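Engineer: below: sequence and its predicted model.
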Amino acid sequence: MNVILFHLMGYADLDFEATKQYETVWVNLPNSFYDPVKGHKLYNRYLDELEYAEELGFDGVAVNEHHQTAYGLMPSPIVMASALARRTKRVKIAILGSALPLREHPMTVAEEHAMVDVISGGRLISGFVRGIGAEYHTFGINPTISHDRFHEAHDLIVQAWTKPGPFSFSGRHYNVDYVNLWPRPYQTPHPPIWVPSQGSKETIDWASHPDRRYTYLQTFSPAKTVEKYLQSYRDTAADYGYEAADSQLGWAVPIYVSDTDRQAIREAKHHFELFRNRLLKMPFEMLLPPGYTSRDSLKRVMAAKAMLSQDLTIETAIEMGMIICGSPESVRQRLEEYWKSMRFDNLLTMLHFGSLPEDLTRRNMKLFAENVLPALQSMKAGSGATAT
C-alpha cells in the first residue's frame, strides 16, 4: 500500500468563538478574521510537517485546492507543491487536485504541473477535480457547465503533455491555435492522474473508463460509504470489460494515534469536532448548487452527506469510520480490517485536522510512522489492470 500524508492546511488559529454567528467558514466569512502574521507561521509550520513526512518514511505528500475558506489555506496547491519539489528528494508530490473548471485556462495548469514534475525529477501526481459547489459561488462560474469545462480542460492538458507541438485545439470552451508546451513533463507519457471525488456517478464512470483508468479517491466519508463507492468503481470497470486494480482506488481519512485508545480520544476530541462540526460544515445549497451535478448523483451525494447537517462527536465518528483514532495497535488493526474489505492501495492519511497543535501533530505523525506505517506499506496490491 502507498501511504501519503495529506494536509488540508486549515486556519487553525481561527477565533471559533467570535465566528459563531456565521453559518459557515466558507465563501462569506469576513476575511478580517484572518491574521497574515499567524498565517505566515502556519504556512511554514505545515510545510515543515509535510517535509517531515519524507524523513518518517511516507511514500508521498499531498496538497489540495480550496478558495475563500478557513477550512484550507491553499487556493493554489501548485505553490505548495513547488515549495515541496525543492525541499524533498524522494516522496511523491500529489496535487489533489487542481480545480480545472475554475481556472481561466487549462494551459496554465498544464504548464505549472509540468514545471513541478520537471523540478522534482518526475515525482508529481496530478489530481484533477471540478471543485466543490462552494467554489462556484466564489468565482461566479455557472455550475451547469462544470462537467463540460472539466472534460475539455482535461483533454487539452493531456494532449499538451503528450502530443508534439505546435498543434491547434478547438473546443466549446477553449480554443488554442498553438499548443506547444514548454517545458514538457518529466514523466512519460505524463504524470499519473488521480481523481478525488465525493462519490459522483459521473466522476466514477469517467475515471474508470478504459481510455483513462485513473486512480479514484473517495474523500472524507463514513467507511460504509467509502466501501460502496469503491465497489461502484470496480463494478463500473467490470461493465467496461476489465478488472480494476487496487492501485486505482484510494481513501482519505483523518487518523490520530496516541499511547492508549482513551488518551487518543481525549487528545483529538476537541480538534476533530471543530474540524467536522465547524470547518467542514456548509449549507447544502452551497455544497451542491443547482446544476452542479445530475439528479441521480445529487441523490447519492446528499444521502451520503446527510449527516453534514448534524454535529458529530468523535466517538460516533470513530464508530462510523470517519476517523481512525486510538493506540498504535488499535489504529493498525482497524486500517487492516478496512483494507481487507475495501482493497484500496492508496491511503491518504490526514494526521492534522482542525486546530490540532504542532506538538500533537508531530507526535501523531511519529507514532503512526513508527508503529503503523510499516505494516501498511507491506500490504500487497491485488491483481487487475494497471492504472495509468
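Structural biologist: Done, it's in.

Engineer: contacts, neighbours, all on C-alpha from now
Structural biologist: Noted.

Engineer: what about the helices in the stretch 151-300 of the chain?
Structural biologist: Along the stretch 151-300 of the chain, counting by DSSP state H, counting those that start in this stretch, helices occupy 201-208, 223-240, 261-274, 284-287, 295-304.

Engineer: I should have written the stretch 1-150 of the chain there, sorry.
Structural biologist: 36-56, 77-87, 106-119, 134-139, 146-162.

Engineer: which one of these lies nearest to Met350?
Structural biologist: Across the helices of the stretch 1-150 of the chain, Met350 has its closest neighbour in helix 36-56 (11.2 Å, C-alpha to C-alpha).

Engineer: the closest one - contacts with which helices or strands?
Structural biologist: For helix 36-56, the elements it packs on are strand 60-63, helix 77-87, helix 358-371, judged by 3 or more C-alpha pairs under 8 Å, 6 or more residues apart in numbering; DSSP states H and E.

Engineer: nearest to Leu124, out of the ones you listed?
Structural biologist: The closest of the helices and strands packed on helix 36-56 to Leu124 is helix 77-87. By C-alpha to C-alpha, the value is 8.5 Å.

Engineer: which residues does stretch 184-195 contact?
Structural biologist: By C-alpha atoms under 8 Å, 6 or more residues apart in numbering, the surrounding residues in contact with stretch 184-195 are 96-97, 111, 113-115, 117-118, 121-122, 124-129, 158, 161-162, 203, 207, 214-217, 388.

Engineer: how about stretch 152-166?
Structural biologist: Residues from elsewhere that reach stretch 152-166 (C-alpha under 8 Å, 6+ apart): 100-101, 105-107, 109-110, 114, 128, 169, 171-174, 178-181, 184-185, 189-190.

Engineer: any chance of the helices and strands packed on helix 36-56 in JSON lines with distance to Gln333 and mean neighbour count as columns?
Structural biologist: Putting those into JSON lines (distance: least, C-alpha to C-alpha, whole Å; neighbours: other C-alpha atoms under 10 Å) gives the following:
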{"stretch": "strand 60-63", "distance to Gln333": "22", "mean neighbour count": "26"}
{"stretch": "helix 77-87", "distance to Gln333": "32", "mean neighbour count": "19"}
{"stretch": "helix 358-371", "distance to Gln333": "11", "mean neighbour count": "18"}
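
Engineer: also this one, for the comparison:
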Amino acid sequence: MRFGLFGGATAPRLPDVAASAKGFFDFIETNVEAETLGYHSTFVTEHHFTNFGQLSAPLTLLTYLAARTTRLRLGTAILVLPWHNPVLLAEQVATLDLLSHGRLDLGVGKGYRHNEFAGFAMPPDEAEPRFEEVLDVLIRALASDAPFSHRGRFFCLDDVVVEPPPHQRPHPPVWLAASSDGSIAACARRGFNLLLDQFASPRQIGERIALYRRELEAAGHVFEPMRVAVARNVFVTQDAGEKEEALKRQAAINGKLLSLSRGSESRPGSHILGYADTDAQAVIGTAEEVIDRFAALEAAGVAYVLLSGQGSRANLRRFADKVMPKLAT
C-alpha cells in the first residue's frame, strides 16, 4: 500500500498574530518530516467561514510547502470549484505545478457545507452546473497553448491564454471527490482519478472501486489501483487509555463536522452528512489493530490511503515505524 496525508491547517483570527499563524507553520514542519518518513503525498482541504480558521487558501500553503520539500506530492482534496473563477484558478494551479517541478495533484469537488453556500450567497442547486462549467474551462485553460473564448451560464471569456503553463502536460492529474454511483461513473468516463471519503465502510469502498474500474475500462481508460485514494482517520495508540482518549477526540471532531455541515443550504447526501447515523470508520487502536483494519481495506481493493484527522507528528512516526513497513509496497 501507498500512504499520504489528508487534512489541512488552521489559522484562527486571534489578537496574537503569531498564535494565528502557528497552525500553518506546524503543518509545514509536520509535512517536511512526513516526507523524510516515507509518506508519498499530502492532500489539503479548502474550507471557509468556520470560525476556527480552517484552511481557505490551499494553493498558497502548498506553494510554501513546495519550497520546503523535494519529493512529496502536493494535492488538493479538494478545491471547491463552484467558488472559483476558472481562469484565475488555472493560473494559480499552473504556477504551483511549475514551482514544484510537477508535484501537484489537482483534487476537485462541488462543496457541501451550508455555511459556505450561504456565505457565498450561492444557491446549492447551482453547485452542479457551476462545478461542470468551471471544471471544463479549468482543464481547457491548463491544456491550451492558444487563446480561446468561452460563453457559458456563469462565465464569459474572450481570447484568453493561461500563463504560465503547468509543468505536467496537458495538466496535473485530476482527482475527483465522488461517492454516488453517478459521480463515480462520470469521474471514470472523464479518465480522472478517484478520491473516496473517510467515512464509508470497506464494503462500500470495495463496491465503489469496482464500479469505477468497470466504467473506466468501458470508456477505454486503463485502471491502476493507485488511481484511487481513500481517506481514513488513523491514530496508532500505545495503550487502552490512549485509545479511549483518541476515540473521544474523534467523536468531538465528527460532531464539529456535522454542526458545520447541517443546515438548509447543505447538499444532504454529501460527505459526512451521508454517514451521520453510522460508524465513522476511524482506524484507532494499537499497531496490530490498525494493521488488521487496513487488511480489510486492502481486501476491498484499496492500495492508496490518505491518513487524516489526529495527525500529530508522534502519531505519524508511530504509523511509519510500526504499521507502514507491514503494508507498504
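Structural biologist: In hand now; what should we look at? Only a predicted model underlies this, so the values are computations on that prediction, with no experimental measurement involved.

Engineer: burial of Pro183 of the first structure, as a residue count?
Structural biologist: 15 (other C-alpha atoms under 10 Å).

Engineer: now the aligned residue in the second structure for it: how far from Thr69 of the second structure?
Structural biologist: The alignment partner of Pro183 of the first structure in the second structure, by TM-score structural alignment, is Pro164. Noted for Pro164 of the second structure: a distance of 22 Å to Thr69 of the second structure, by C-alpha to C-alpha, to the nearest Å.

Engineer: then Leu99 of the second structure?
Structural biologist: As defined by C-alpha to C-alpha, Leu99 of the second structure lies at a distance of 11 Å from Thr69 of the second structure.

Engineer: let's have the helices and strands packed on helix 36-56 of the first structure in TSV, adding distance to Ala244 of the first structure.
Structural biologist: Shown next, in TSV, are those (distance: least, C-alpha to C-alpha, whole Å):
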stretch	distance to Ala244 of the first structure
strand 60-63	22
helix 77-87	29
helix 358-371	29
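
Engineer: of the ones you listed, which approaches Phe344 of the first structure most closely?
Structural biologist: Nearest of these to Phe344 of the first structure, taken as C-alpha to C-alpha: strand 60-63 at 15.9 Å.

Engineer: so how far does the closest one sit from its counterpart in the second structure?
Structural biologist: For strand 60-63 of the first structure, the mean deviation from the second structure after alignment is 1.1 Å (mean C-alpha distance after the TM-score superposition for the first structure).

Engineer: what range does that strand cover in the second structure?
Structural biologist: Counting by TM-score structural alignment, strand 60-63 of the first structure pairs with residues 41-44 of the second structure.

Engineer: now do that stretch: everything it contacts.
Structural biologist: By C-alpha under 8 Å, 6+ apart, stretch 41-44 of the second structure touches 3-8, 31, 35, 58, 72-78, 306.

Engineer: circling back: ranking the helices of the stretch 1-150 of the first structure by burial, who's on top?
Structural biologist: Of all the helices of the stretch 1-150 of the first structure, helix 106-119 has the most neighbours on average by mean count of other C-alpha atoms under 10 Å, namely a mean of 22.

Engineer: list the helices and strands it packs on?
Structural biologist: Helix 106-119 of the first structure is packed against helix 77-87, strand 124-129, helix 146-162, with contacts defined by 3+ C-alpha pairs under 8 Å, 6+ apart.

Engineer: distance between the first one and the chain's centre?
Structural biologist: Mean-position distance between helix 77-87 of the first structure and its chain equals 16 Å (C-alpha atoms, centre = their mean, to the nearest Å).

Engineer: quick one: closest of the helices and strands packed on helix 36-56 of the first structure to Tyr43 of the first structure.
Structural biologist: helix 77-87 (9.1 Å).

Engineer: tell me, the closest one lands on which residues of the second structure?
Structural biologist: Alignment of helix 77-87 of the first structure against the second structure: residues 58-68, by TM-score structural alignment.

Engineer: give me the mean deviation of that stretch from the first structure.
Structural biologist: By mean C-alpha distance after the TM-score superposition for the first structure, the fitted stretch 58-68 of the second structure averages 0.9 Å away from its aligned residues in the first structure.

Engineer: tell me, the helix or strand hosting Leu297 of the second structure lands on which residues of the first structure?
Structural biologist: Using DSSP states H and E, the element containing Leu297 of the second structure is helix 287-299. Mapped onto the first structure using TM-score structural alignment, helix 287-299 of the second structure spans residues 328-340.
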